[in-house]
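1. structure of the sequence below:
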Amino acid sequence: MGIEDEVDYTATALMASRSFSQSDERFSAAYLKWLYETAFHRPAIVVTARVDGKKAGQAVILWQRFFFQGWHTVCAQLVDLFIAPEFRSPMLVRAIYGELRSCLADHRAMVLTVPNNKSVILNRRFLKLQLIRKLEIRIGMACPYNSRNVTSLFHDAGNTESTRLLIEHSPMSLTGCQPVWDAGALINRLANPLRRYAIHKSPSLLAITSRRVFRGLPVVLVAGLLPLDNRSAGDKEVGDILRNAALLHRCPAYLYVGVNQFLKVPGVALPTRLRPSQMLVQGNMQPENDGARDLSRFEAIDFDFG
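-> Predicted structure coming up:
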């Protein structure tokens, strides 16, 4: 049991596929390398369990910059906890969580994470993580339309115009409790080798969208609606962005996951039976700390769903 300094991404991707019994496109060496090394604000910590010198399982800590009640900090997100089928045992689960607990204590880390349904129970039992809130999942339709109040374009490393729009996004004057993104961090976040993102700029918002498939249907994932200098956006401005995204992605259906106190996302709440997971945010804040439970903005771009 310990920290894995040199991750074999090919072997880890194969182990993840076997552990989850599915050939998810996320389980590729290129995707894991990006997620663990550059997707968030500093390289991840990979906690590894070994049996007779062979890697048997792991859990990963991603680091996300956060603004929390007037000060900047770094939060831990927990992802990719799995154990190879031939090594599964309650003892190994306890050992991995014991190492996670020690690592988080060493870093004095605040935890804010969106686990899968199985990990919700394990996080509560072994790390004493509490429910912060349940994220909204909304779905709707937008008529494709090119609003002159919105600049929309696809992002890639060589697109100087998209880079300019990201640089213009300012994380200054933050309030409440929310993730912090600057231009460099967003450029790294959008370098996902499996996805293509679009950027939309309106007077009050920088929006990030991506075409996805949900329940077999093409949708536009509204991954992030980042207010510019904490300005609130009106319904028309949000609608214009959704219509521009529908035109750019050639897809009228959209999906939104998250919470955003600066605006209202139209659409209907997705029924519980259709949700991809519970989408619960867990954390280690104290119950009496109401501000920790009042997330100003937390959306798909802020964790590994986006």
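2. could you use CA atoms for every contact and neighbour count after this?
-> Fine.
3. for the stretch 101-250 of the chain, what spans make up the helices?
-> All helices of the stretch 101-250 of the chain, identified by DSSP state H, counting those that start in this stretch, fall at 117-127, 160-168, 183-189, 235-249.
4. may I see the ones you listed arranged in a markdown table, with distance to residue 13 and mean neighbour count as well?
-> Output for those, formatted as a markdown table (distance: least, CA to CA, whole Å; neighbours: other CA atoms under 10 Å):
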| stretch | distance to residue 13 | mean neighbour count |
| --- | --- | --- |
| helix 117-127 | 19 | 15 |
| helix 160-168 | 31 | 16 |
| helix 183-189 | 20 | 18 |
| helix 235-249 | 30 | 22 |
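5. let me have those helices in JSON lines, extended by distance to residue 6.
-> As requested, those are exported to JSON lines (distance: least, CA to CA, whole Å):
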{"stretch": "helix 117-127", "distance to residue 6": "25"}
{"stretch": "helix 160-168", "distance to residue 6": "31"}
{"stretch": "helix 183-189", "distance to residue 6": "21"}
{"stretch": "helix 235-249", "distance to residue 6": "38"}
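6. can you say which of these is nearest to residue 207?
-> Closest to residue 207 of those is helix 235-249 (CA to CA; 7.5 Å).
7. what helices or strands is the closest one leaning on?
-> strand 151-154, strand 197-201, strand 205-214, strand 217-227, strand 253-260 (3 or more CA pairs under 8 Å, 6 or more residues apart in numbering; DSSP states H and E).
8. that older thread, and of the helices of the stretch 101-250 of the chain, who's closest to residue 296?
-> helix 235-249 (17.0 Å).
9. sequence B follows; please return its structure for comparison with A:
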Amino acid sequence: MDIKSDFYHNHRLIQVDIVKTLPYEEFKYFNKSTIQLFKLAYPHRSKIFTEEYFDWRYEKCFGGSAKFICLFESTKLIGQGVIFQQTLFHNGEKLKVAQLVDLVVHPDHRSFSAVRKIYKASKDQLENSQFDLAFALPNSNSIKLNQRLLKLELALPIHSFLTLFSPFTSIENQYCEIYDRNKEYISSEVLDFLKQPESEIMWNEQSIKNRLNDPHHKFGFVYNKDTLLVVSPRKLRGIRCVVIFAIFRKTNNTISKKEWRQLNNAAAKMFKTPFILFVGHNNLLPKPFGIKVSRWIKSAEKPVQILRLNNDTYFEDFSRLELLDLDIL
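-> Below you'll find the predicted structure:
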């Protein structure tokens, strides 16, 4: 009997809501139900919710060791929450970190009782999995629920910074590559940046490919001899821009303003737009390196909630926390 039929056999007579925590190998049989849940919950983004998208998101992106908290009515998936397991680097120490994402309940079954069951199972997973830290990047509806049911505390928000660079400036000693997810090719020059001590703990050739294999978005690399930017062209609020997902550097020195300008000019030229957006923080960046977008657009400031489990690190203490490490866009 296969996993799917065995699961159905074990639960086919149960008529009340049940919660089960599944690894992806079992959860993937419910992908079509997940697609339906997300299309109902986020109709304005329904086009991106495909089997290919969820295969990437849950199996590759952050999902290698993800846990899926599933709420069933009999054998029907009516709600879920997901715990992504990540490794972050702080003061020479590897931290096992949980990111709480994708809490969604079918509109016909939404109730405080249903949500509480998902939260309770999530809390059990966090307490039993030896995580150092758990965090969420909640929407406005989830903040109070996270505080009440998981005791998550508000931390400093993640900010977005906008800069303008000419896409017509000639560039020297800056190199650009488009990442082709079909070929999964990354040059040796780019891979060299991942071999630095701090980078190597968090990323390697396969994990960076998994992260960039998003079926809906392009990625590219801009680099010189010392610094690498991982970038992606996006359209945010109707404006075409380049989003910087990560910065890798072969030295621990702060990037000079001249070097930062040259790299951003190369990124602007690569994707033919003057707007460059950086989300998160990195201690190697020159200051000031951009205009804080949340001064004009409130939604550009992303709330953060944390739960310190086996470590006293504050979220804002990380020297580097960027989109490559987070599930935001």
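10. mind checking the TM-score on these two?
-> Scored against TM-score structural alignment, normalised by the length of the first structure, the superposed chains reach a TM-score of 0.90; 303 aligned residues with a CA RMSD of 2.5 Å.
11. coming back round to it: closest to residue 71 of the first structure out of the helices of the stretch 101-250 of the first structure?
-> helix 183-189 (18.7 Å).
12. against the second structure, where does that closest one fall?
-> Aligning helix 183-189 of the first structure against the second structure (TM-score structural alignment) gives residues 205-211.
13. mean per-residue distance, that stretch to the first structure?
-> When the first structure is overlaid, stretch 205-211 of the second structure sits 1.4 Å from its aligned residues on average, using mean CA distance after the TM-score superposition for the first structure.
14. picking up where we left off before, can you say which of the helices and strands packed on helix 235-249 of the first structure is nearest to residue 113 of the first structure?
-> strand 253-260 (12.6 Å).
15. in the second structure, what stretch matches that closest one?
-> Using TM-score structural alignment, strand 253-260 of the first structure pairs with 275-282 in the second structure.
16. have a look at how far, on average, that stretch is from the first structure.
-> So stretch 275-282 of the second structure averages 1.1 Å relative to the first structure (mean CA distance after the TM-score superposition for the first structure).
17. what residue in the first structure is the furthest from its centre?
-> In the first structure, counting by CA atoms, centre = their mean, residue 52 sits farthest out from the average C-alpha position, at 34.4 Å.
18. identify the residue of the second structure aligned to that one.
-> Checking TM-score structural alignment: residue 52 of the first structure goes with residue 74.
19. same check, this time on residue 30 of the first structure
-> In the second structure, residue 30 of the first structure lands on residue 52 (TM-score structural alignment).
20. kindly report the same for residue 303 of the first structure.
-> Using TM-score structural alignment as the criterion, residue 303 of the first structure maps onto residue 326 of the second structure.
21. from residue 108 of the second structure, how far out is the match of residue 52 of the first structure?
-> 15 Å (CA to CA, to the nearest Å).
22. same question for residue 236 of the second structure.
-> From residue 236 of the second structure to residue 108 of the second structure the distance is 32 Å (CA to CA).
23. who has more neighbours, the two?
-> Higher neighbour count among residue 236 of the second structure and residue 108: residue 236, with 11 against 7, using other CA atoms under 10 Å.
24. how about that one, what's its match in the first structure?
-> Using TM-score structural alignment, residue 236 of the second structure sits opposite residue 214 in the first structure.
25. I'd say residue 178 of the second structure and residue 212 touch.
-> No. The criterion here is CA atoms under 8 Å, and residue 178 of the second structure misses it with residue 212 at 11.2 Å.
26. shared neighbours of the two, anything?
-> When contacts are counted by CA atoms under 8 Å, 6 or more residues apart in numbering, residue 178 of the second structure and residue 212 have residue 219 as shared neighbours.
27. more neighbours: the two, which one.
-> Taking other CA under 10 Å, residue 178 of the second structure and residue 212 do not tie; residue 212 has more neighbours (22 against 16).
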